[in-house]
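Participant: Everything below, folded, please.
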Amino acid sequence: MREEPEQRIERTAINVWRTHGLITAIILLILVGAVFAVSYWFEWPYWISAIGLGVTLVIAIIHLGLIPPIRWRRWRYQLYDQEIYIQHGIIIVKRTLVPMIRVQHVDTKQGPILKKFNLSTLQVSTAATTHSIPALTVKEAERLRDQISILARVDQDDI
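Facilitator: Next up, the predicted model:
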């Protein structure tokens, strides 16, 4: 079995994931507010809204405080001449080897939250699926994209 990959994604990924968690928490709070309004209108017991608020607060604490740093510590990748090694997961750690010979194309992706933090996601597509390496600097994602493209092309020429 291979050693753990050495390369890490950017530490600011923690802030990206916390931003996603905050957006989720706000949406859940809006839904809890709607349940509260409906329970007031139809004179339902208020404990229904209280349970919704409690569950929302627990979810927010987990997604804003606990998960992002653990997720960042687990995310690693390594680029070799013949394959890409990706490791991620919080409870179940998934290790994936993507052979260069299977790579069909490589993309970089940047949404509004990643753009705010000057980060990008690298996506490696094979015939079966797409593998992603999130939260790389834009420069690093472009460098890896170009390097993987060259390595995949060389492997295709070897066939």
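Participant: from here on, contacts and neighbour counts on C-alpha atoms
Facilitator: Fine.
Participant: The longest helix along the chain packs against which elements?
Facilitator: Identified as the longest helix of the chain according to DSSP state H is helix 13-41. Applying 3 or more CA pairs under 8 Å, 6 or more residues apart in numbering; DSSP states H and E, we find helix 13-41 packed against helix 47-61, helix 67-74, helix 112-116.
Participant: Just the angle for it relative to helix 67-74, thanks.
Facilitator: Using axes from the mean of the first three to the mean of the last three CA atoms, to 10 degrees, the direction of helix 13-41 lies 150 degrees away from that of helix 67-74.
Participant: coming back round to it: take the helices and strands packed on helix 13-41 and write them to JSON lines, including distance to Tyr85.
Facilitator: Shown next, in JSON lines, are these (distance: least, CA to CA, whole Å):
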{"stretch": "helix 47-61", "distance to Tyr85": "31"}
{"stretch": "helix 67-74", "distance to Tyr85": "13"}
{"stretch": "helix 112-116", "distance to Tyr85": "23"}
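Participant: Could you dump the ones you listed into JSON lines with mean neighbour count and distance to Ile148 added?
Facilitator: Formatted as JSON lines, the helices and strands packed on helix 13-41 follow (neighbours: other CA atoms under 10 Å; distance: least, CA to CA, whole Å):
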{"stretch": "helix 47-61", "mean neighbour count": "15", "distance to Ile148": "37"}
{"stretch": "helix 67-74", "mean neighbour count": "17", "distance to Ile148": "22"}
{"stretch": "helix 112-116", "mean neighbour count": "14", "distance to Ile148": "22"}
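Participant: Proceed likewise with the subsequent sequence, for comparison:
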Amino acid sequence: MAQLSKRISERAVSVWRIYALIRFTIFLLVYIIVCFLLMKFDGPKWVVFLLAVLFLADLFLFVLLWPRWRWQRWRYDVREQEIEIEHGVWIIKRTLIPMSRVQHVDLKQGPLLKKYKLASITIFTAATVHEIPALDEQEAEKLRHVISAFVKVDDRDV
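Facilitator: This is a model prediction of the structure:
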């Protein structure tokens, strides 16, 4: 099996860490409320300890490690006849999208991606939607045009 050559931007790690911190902050608020209620109503102290351990494990795994692992395993390749995407940390998913199935391509950029000068490409087929996340803005725009050109060439071949 050939190794895919292109990677998403390494700045994706920072963006994914910020998203994880937002989720982590929500988890922290729930943790504080649960601990407060347990203390107020004389709940078991071991539950507070267990929640603290889960809280710290979540911080370590999903904020510090997971975004880096996710970035290291993201690969894609765009060829004239197909788009190949590979991603996943523990379970690797490889997807091959024939250009003949591509209906349209969107470029997506939320406020956080914009701050880091990143954008995501969304590829629509009749069956599903695929995304190549966190590309450099210029690379994303170029890739959108390349895929669109390949799709138009493929349409003329039909």
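Participant: Can you calculate the TM-score here?
Facilitator: TM-score of the superposed chains, computed with TM-score structural alignment, normalised by the length of the second structure, equals 0.95; 158 aligned residues with a CA RMSD of 1.1 Å.
Participant: What count of nearby residues applies to Ile33 of the second structure?
Facilitator: Here the count is done by other CA atoms under 10 Å, and Ile33 of the second structure has 12 residues near it.
Participant: how about it, what's its partner in the first structure?
Facilitator: Alignment note: Ile33 of the second structure maps to Ala34 in the first structure; criterion TM-score structural alignment.
Participant: Quick check, central residue of the first structure?
Facilitator: Centre of the first structure computed as the mean C-alpha position; nearest residue by CA atoms, centre = their mean is Pro134, 5.5 Å away.
Participant: Now for that residue: which residues touch it?
Facilitator: If you count contacts by CA atoms under 8 Å, 6 or more residues apart in numbering, Pro134 of the first structure has them with Ile9, Ala13, Ser120, Thr121, Leu122.
Participant: Those: which two are farthest apart?
Facilitator: Ala13 and Leu122 (13.6 Å; CA to CA).
Participant: Compare those two (neighbour count), which wins?
Facilitator: Applying other CA under 10 Å to Ala13 of the first structure and Leu122 shows that Leu122 carries more neighbours, namely 23 against 20.
Participant: Skipping adjacent residues, who's closest to that one in space?
Facilitator: Closest residue to Leu122 of the first structure apart from its sequence neighbours, by CA to CA, 6 or more residues apart in numbering: Thr108 at 4.5 Å.
Participant: quick one, what contacts Gln104 of the first structure?
Facilitator: When contacts are taken as CA under 8 Å, 6+ apart, Gln104 of the first structure is in contact with Val124, Ser125, Thr126, Ala127, Ala152.
Participant: a helix runs through the fourth one, doesn't it?
Facilitator: So that's Ala127 of the first structure. No: membership of Ala127 of the first structure in a helix is not supported by DSSP: H, G, I helix; E, B strand; the rest coil, which gives coil.
Participant: Tell me how far it lies from Pro99 of the first structure.
Facilitator: Distance from Ala127 of the first structure to Pro99 of the first structure, counting by CA to CA, to the nearest Å: 12 Å.
Participant: who touches both of the two?
Facilitator: Counting by CA under 8 Å, 6+ apart, Ala127 of the first structure and Pro99 have no shared contacts at all.
Participant: who's in contact with the strand or helix carrying the residue nearest to Leu122 of the first structure?
Facilitator: Secondary structure here is read from DSSP states H and E; on that basis Thr108 of the first structure sits in strand 105-109. Residues external to strand 105-109 of the first structure that are found in contact with it (CA under 8 Å, 6+ apart): Ser120, Thr121, Leu122, Gln123, Val124, Ser125, Thr126, Ala141, Glu142, Arg145, Ile148, Ser149.
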